[in-house]
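Student: Coordinates for the following, if possible.
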Amino acid sequence: MKKQWKLLEKIVLGKKTIESRWYKRRCEAWGKVRSGDTVFFKNSGEPITVRARVQKVIEFSDLTFSGMKKILKKYGGHDGIGSDDLNYFYHWVKGKKYCVLVFLQNPRRVQPFHINKKGFGSARAWLTMCNINAIRI
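Tutor: Modelled structure (predicted):
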């Protein structure tokens, strides 16, 4: 996550209750995130510091720009997107065809730890695994 967006703090404070993933094609989070899963969060280049439980997941496919705007208007506030930021995000999601909304509950800080993303790709924003300890350093 981009540190300047301060999304981790919003998650911990309960101001960001949805994590969204927008893709041009079906990617890592699509079809793999389930209710009851635990998700971990970190800022880019930093250790993991926050975890939350997945309450529910909604997936959207074959999105049009109109459909994306509806999703952002309906869920954007819960995704930590302020109404002043909507125009930026309209531009950012343009051309995306898939969206995964991950509804978060019980967020909390964790003792910071690093992960080894070797084999996943250094720029990968979402990793799926059965046990976080498999990549914990």
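
Student: C-alpha only now, for contacts and for neighbours.
Tutor: Fine.

Student: Need the three-state assignment for residue 71.
Tutor: Of the three states, residue 71 takes helix under DSSP: H, G, I helix; E, B strand; the rest coil.

Student: burial of it, as a residue count?
Tutor: By other C-alpha atoms under 10 Å, the residues close to residue 71 number 15.

Student: do the same with residue 122
Tutor: Residue 122 - counted by other C-alpha under 10 Å - has 9 other residues nearby.

Student: here's the other one to compare against:
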Amino acid sequence: MNHVVYLDAKEKELDKLRNGQKSMIIRGAAGRKLPYGRVHPGDVLWFVENNGKGSVRCRATVKKVLNSEKLTEEESQKLISDYQAMLCLTPNQIKRWAGKRYLVLIEIENYREIVPFTIDRSNYGNMDDWLPVEDIESIKKKSHS
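Tutor: Alright, predicted model coming up:
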């Protein structure tokens, strides 16, 4: 399975992946929403920054996934703290994710830059920051050259 994953441009997540500071992605919510239970080792993640450009610039493979059980606020904070060396979260990001009832921690490997391409989001909601895709080719926008 392929997944298009939006990264926080303001917090420089893509730069941190590129330079090796960060090797894990986090998502969380009050309920079990995407990508909870839907991402698996061997899946490919295609990264886009949430800066409005919509350009996929790199990819990585999922190495390990941790789907948490229902967490208390304290358990959520401890889980983030335990993995902070791999997550490399800023204080703002810690505030955003700590306290979520369900967390998904995704360790990545084989990060690499690719020839950038844009995607067609028309089949996805505006607020989605994680897009599961069977075939990445099916959502690539065709260039008009």
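
Student: Quick check: TM-score for this pair?
Tutor: Counting by TM-score structural alignment, normalised by the length of the first structure, the TM-score of this superposition works out to 0.89. Behind it: 133 aligned residues with a C-alpha RMSD of 1.5 Å.

Student: quick check: the longest strand along the first structure aligns to which part of the second structure?
Tutor: If each strand of the first structure is counted by residues according to DSSP state E, the longest one is strand 98-113. Alignment of strand 98-113 of the first structure against the second structure: residues 102-117, by TM-score structural alignment.

Student: out of everything not next to it in sequence, what's closest to residue 14 of the first structure?
Tutor: Nearest-residue entry for residue 14 of the first structure: residue 107, 7.4 Å, with adjacent residues in sequence omitted and distances by C-alpha to C-alpha, 6 or more residues apart in numbering.

Student: I meant to write residue 66 of the second structure there.
Tutor: If you skip the residues right next to it in sequence, residue 66 of the second structure has residue 105 as its closest partner in space, 5.1 Å away by C-alpha to C-alpha, 6+ apart.

Student: Who are the contact partners of the one you found?
Tutor: For residue 105 of the second structure, the contacting residues are 24-27, 65-67, by C-alpha atoms under 8 Å, 6 or more residues apart in numbering.

Student: next one: residue 26 of the first structure
Tutor: With contacts defined as C-alpha under 8 Å, 6+ apart, residue 26 of the first structure is in contact with residue 98.

Student: Need the counterpart of it in the second structure.
Tutor: Residue correspondence to the second structure (TM-score structural alignment): residue 26 of the first structure is matched to residue 32.

Student: And its match, how far from residue 97 of the second structure?
Tutor: 14 Å (C-alpha to C-alpha, to the nearest Å).
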